[in-house]
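Trainee: got a structure for you, letters missing:
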C-alpha cells in the first residue's frame, strides 16, 4: 500500500514540474509514504484484533454492537490521521 501511495505521489507531484525533482522533495515523499504506511499497518493490526474479538462478543451479546463499532471507528481513525499527516508533510 505504501509503494502505491509513494508511486502515485511521485507521479502526481512531479507531473506538473518540468525539472528534475530535488532531494528535499524526494525525502518529503518518502517521509509521507512511511508515515502513511506505519499508520495504515497499525490500524490494520488493530482492526484485525478488535474485529475478531468483536465478532465473538456479538455472538454472545448482540446489544454490544454500537460499542464494538465505536471501538473499530477509533482504530480506523489512526489510518485517517496517518493520511492527513502524509498530506501535511507533502504540502508543508
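Mentor: Cool, the structure landed. As the structure is a computational prediction, the values presented were derived from the model and not from experiment.
Trainee: contacts and neighbour counts: CA atoms only from here.
Mentor: Fine.
Trainee: Look at residue 38 and tell me its secondary structure.
Mentor: For residue 38, the assignment made with DSSP: H, G, I helix; E, B strand; the rest coil gives helix.
Trainee: which residue packs closest to it, ignoring adjacent ones?
Mentor: residue 82 (7.8 Å; Cα to Cα, 6 or more residues apart in numbering).
Trainee: Does that neighbour lie in a helix or a strand, and which?
Mentor: Taking DSSP states H and E as the criterion, residue 82 maps to helix 65-91.
Trainee: Presented hereafter is structure B, for comparison with structure A:
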C-alpha cells in the first residue's frame, strides 16, 4: 500500500530530477529509477530526513525560492545555458 510519505518522497525525487535539467526519461523510467534508488535504505532515510526538514521549514513560514530562479542563478554561476 502506498503511503503519503512514499508519495512525497517520489514527488521530491522527481522534482529534483526535473530541476537538474535531466528530462530524458519517461514517467515509467523515472519511477523505475526512484524505485531502484529507494531500495537503498541509507539513501532513502537521508532523503526522507531532507524532505522532513524542508516540510518543517515550510510549516515555519520559510517559502524558499522558486526553482526557476535558483536554476538561473546556477546557470549564471557556472556559465551554462542547459
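Mentor: That came through fine. Note that the structure is predicted; figures quoted are calculated from it, not measured.
Trainee: Could you quantify their similarity as a TM-score?
Mentor: Once superposed, chain against chain, the TM-score is 0.38 (TM-score structural alignment, normalised by the length of the second structure); 47 aligned residues with a Cα RMSD of 3.6 Å.
Trainee: rewinding a little: check contacts around the residue nearest to residue 38 of the first structure.
Mentor: With contacts defined as Cα atoms under 8 Å, 6 or more residues apart in numbering, residue 82 of the first structure is in contact with 35-40.
Trainee: Can I get the buried part of those as one ChimeraX selection?
Mentor: In ChimeraX, a selection of the buried entries from the contacts of residue 82 of the first structure looks like this (16 or more other Cα atoms under 10 Å):
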select :35,36,37,39,40
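Trainee: For the contacts of residue 82 of the first structure, could you give me a markdown table that also reports distance to residue 26 of the first structure?
Mentor: A markdown table is the format used below for these (distance: Cα to Cα, whole Å):
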| residue | distance to residue 26 of the first structure |
| --- | --- |
| 35 | 14 |
| 36 | 15 |
| 37 | 16 |
| 38 | 18 |
| 39 | 20 |
| 40 | 21 |
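Trainee: Tell me the one among the contacts of residue 82 of the first structure nearest to residue 11 of the first structure.
Mentor: Checking the contacts of residue 82 of the first structure against residue 11 of the first structure by Cα to Cα gives residue 36 as the nearest, at 17.2 Å.
Trainee: Starting from residue 54 of the first structure, give me the distance back to the residue of the first structure positioned farthest from its centre.
Mentor: Residue farthest from the centre of the first structure, counting by Cα atoms, centre = their mean, is residue 60 at 31.7 Å. Plainly put, residue 60 of the first structure is 10 Å away from residue 54 of the first structure if you go by Cα to Cα, to the nearest Å.
Trainee: All good on my end, thank you.
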